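1. Kindly return the folded structure for what I paste below:
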Amino acid sequence: MAKSKTPGTQSFETGMLAYARSLQISEGVFFGIDGDKRVPVEVLEKGVRGQSSEDRARNPGLSNPQTVEFAVLPQGCTAVELAFSVRVLPMAMSPHACGSPSVATAYETLATSYARAGGFDVLAARYVWNIANARFAWRNRFQVDTSRVTVGFAGQVLVFDPARLSLDRLEDADTLAAALLEGDRTLLGQFISGISGGMTTAPFWFEVTWRGEMPPGQEIFPSQEYIRESKAEKDVSRIYAKLPRFHAGREIGHASMHSQKIGAALRHIDDWHGDDGYGPIAVNPYGGVQETADVLRRAKNSFYDIRKKADEVLAIVQAANSAEDLPGSVHFLMANLVRGGVFGSSSKAAEANG
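-> Just a heads-up that it's a prediction; the model follows:
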């Protein structure tokens, strides 16, 4: 028999709970810049002869011929460009699917109160920081000496110098404004407000372009694919993401960056985890860091641990007069809902909720 909830308590626990993502990001595509022309960066294939150097190699120290995909800046080009677009939607204001009407109401109350206190403004400013610092270019960011990020929205343009911004610590509004090459602080505020409003009321759309100067022939790093069986038969040991495109009279594989990888970069806003050894990490329920295999939110501060305290969380958010009254745990909770995903409770937790 299911256990009854204590009268007067609210809960975020139910067996079925899912949120649609609020940041709908396109696939990123790479171009070479030749004067005023944009030339698609093509993914190509080559054979290389490496050397077996892994632990317990079958032929240690001997040659290891393999086929890999690669991408380089086309000849005649002097810069690389990565472009994508983002549509911000108010999907965190209520569950996409929920197994309990009372739980759905609790989440809607949380989101409405969080919005009233200005919580979404905090998240929006952090996403803008990761756009301005070009984290989404990943390894390509370090391939260039000078670069710029251009943001277009509602007929307006902002241009940032990523080199003026840190990847390891969150920057305040003054530092973000100081990184502007075009636009001013007022327009920057409008951009942040646009993203915040997109997460709460009406959809908001913007475009992002990163451009960095580099010599032709230098390597470019698209997203890397997992090896598919069809490709494995050809012994291609490294496969890059690409989109089919007709160019110069033939179909090519246009080098691309996965929307998920761009999204992971923009979600590097969790510095509420409490681990002094890390700066901001990508928002995810357990605070997992793929690069190091560390999990920073095991000790009673995961998404699931925080949401167990529904009454406490709702009381804090409803009493907040501004974003300064909101603790990091609440921002983290809401950032996961913005991220989207399936967050259903375990069968025991769902049963306890009745």
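2. use CA for all of it now, contacts and neighbours both
-> Noted.
3. Who are the contact partners of the residue nearest the centre of the chain?
-> In the chain, the C-alpha nearest the mean C-alpha coordinate belongs to Gly263, at 2.2 Å (CA atoms, centre = their mean). For Gly263, the contact set (CA atoms under 8 Å, 6 or more residues apart in numbering) comprises Leu23, Ile25, Phe136.
4. which residues of the stretch 151-300 of the chain fall in helices?
-> Applying DSSP state H, counting those that start in this stretch to the stretch 151-300 of the chain gives helices spanning 173-178, 185-200, 229-232, 259-266.
5. Ala106: which of those is closest?
-> helix 185-200 (16.4 Å; CA to CA).
6. For Met257, the count of nearby residues, please.
-> By other CA atoms under 10 Å, the residues close to Met257 number 26.
7. The residue found closest to Phe153 once you drop the neighbours it is linked to in the chain and Asp184: what is the separation?
-> Of all residues not flanking Phe153 in the chain, Phe206 sits nearest, at 4.6 Å (CA to CA, 6 or more residues apart in numbering). With distances taken as CA to CA, to the nearest Å, Phe206 is found 17 Å from Asp184.
8. Show me which of these two is the more surrounded one.
-> More neighbours surround Phe206 than the other of Phe206 and Asp184, with 20 against 15 (other CA under 10 Å).
9. and this one, so I can compare the two:
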Amino acid sequence: MELCSQLAYSRSLWPGKGYFYYVDNNGAKKALATDKTYLRSGKSSFTEAFSSNYAMKNTSVHDLATSNIQYIEECYVPPFVNEINCQFSLRIKANSTCPDVCNELNIKTILCQLSDLYADNGGYKELAYRYAKNVLMGNWLWKNQDCRGYSITIHLSDGELLTIKDAHKLDWNASWKEDDSDTLTQLTDFIANALADKSKYGYMDITACLAVGGGDEVIPSQEFIQDKKSKYPNRQFSKMKFNDQTDTVAFHSQKIGAALQLIDDWWLDDVSDKRLRVNEYGSDRSDVVARRHPTLANDFYTLIQRSEEWIDSLQRNHQITDEVHFIMAVLVKGGLFNKTT
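-> Now for the predicted structure:
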């Protein structure tokens, strides 16, 4: 199967923006505000003293001892506050079951058949299991996971309430306690049904309660500053208007989505401990390498061309290969998959 000139899938996971707050002694929810700070930062970069070929620049011993002044935003837990919360919503729609845009009917038929067989053989349950783990482990908190402990509470659109009390103790590869494992199963089933069935739209509100100390640093999303003006901080955080119209720090929805998509450990023949964010070329940002480079024949565009082969295999063996899991994970992520000339 060759890709057509117009092919697009809408994403199936729609996380909202994550916002931080705390509850005061009167039970009122309060925003986590930012401080604006001037810092004296010592010169430390390679280019301060060297050219790209390691030739030393003409600097004096005094030049490298001076400081650069930086104006930044910071966020800290207020004094005497022992808990903060971070909350976001997640919508789930079965958009990977069929292309949103496809200008060739035979290709659309093949892709829809692949997703139908994937659903019939329980494939969405495997994806849902991985998304659910990332939600319950609080991986979407990123560096804020390094606190004194946290719990996760989830309100599902079917009325169920799920809770993980010691989410910071959970490990991806280790076995979970019975109660936590039951919660994982329940959330997995909810997500899998919403991913596979267009009539079962899923919605949930997810809250992490973090045990902290007054003065602990909070690390939300950082805004990209294109025009750095002296009267504004060089580092600014993402914010949302809180209920009293004050700003509270926040995560971008894309940052939360990136954490939920950390499920690709299918890129190695052996079991890998390194899960990548789902990406067509297996982008490994920490090692700055494409784990699914086309020369390895395991990238999305190479694998999806073999859709008819995967369909035949599913019909005969009812076994889902790692390649098919990866293809469907990319389609759940959504995107434009056109073949351009």
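10. Kindly provide the TM-score of these chains.
-> Overlay of the two chains. TM-score (TM-score structural alignment, normalised by the length of the second structure): 0.88; 320 aligned residues with a CA RMSD of 2.0 Å.
11. re earlier: save the helices of the stretch 151-300 of the first structure as a markdown table, and put in distance to Glu81 of the first structure too.
-> Formatted as a markdown table, the helices of the stretch 151-300 of the first structure follow (distance: least, CA to CA, whole Å):
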| stretch | distance to Glu81 of the first structure |
| --- | --- |
| helix 173-178 | 22 |
| helix 185-200 | 22 |
| helix 229-232 | 28 |
| helix 259-266 | 14 |
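12. The residue nearest to the centre of the first structure pairs with which position in the second structure?
-> Using TM-score structural alignment, the equivalent of Gly263 of the first structure in the second structure is Gly257.
13. same thing with His331 of the first structure?
-> His331 of the first structure maps onto His325 in the second structure, by TM-score structural alignment.
14. what's the neighbour count on the closest residue to its match other than its chain neighbours?
-> Once flanking residues are discounted, His325 of the second structure sits nearest to Gly123: 7.0 Å by CA to CA, 6+ apart. Using other CA under 10 Å, Gly123 of the second structure has 22 neighbouring residues.
15. correct me, but Gly123 of the second structure touches His318?
-> No: with contact defined as CA atoms under 8 Å, Gly123 of the second structure does not reach His318; the gap is 10.3 Å.
16. For Glu219 of the first structure, which of the helices of the stretch 151-300 of the first structure is the nearest?
-> The nearest among the helices of the stretch 151-300 of the first structure, by CA to CA, is helix 259-266 at 18.9 Å.
17. Now do the buried residues in the closest one.
-> Going by neighbour count (16 or more other CA atoms under 10 Å), the buried part of helix 259-266 of the first structure is Ser259, Lys261, Ile262, Gly263, Ala264, Ala265, Leu266.
18. what are the ranges of the strands in the stretch 51-200 of the first structure?
-> Taking DSSP state E, counting those that start in this stretch to define them, one finds strands in the stretch 51-200 of the first structure at 63-71, 79-88, 97-98, 147-153, 156-160, 180-182.
19. just to revisit the earlier point, what does the residue nearest to His325 of the second structure correspond to in the first structure?
-> Aligned partner of Gly123 of the second structure by TM-score structural alignment: Gly119.
20. Could you do Ile225 of the second structure as well?
-> Checking TM-score structural alignment: Ile225 of the second structure goes with Ile227.
21. picking that back up, counting contacts, what elements does the host helix or strand of the match of His331 of the first structure pack onto?
-> Counting by DSSP states H and E, the element that carries His325 of the second structure is helix 322-333. Judged by 3 or more CA pairs under 8 Å, 6 or more residues apart in numbering; DSSP states H and E, helix 322-333 of the second structure is in contact with helix 123-136, helix 300-304.
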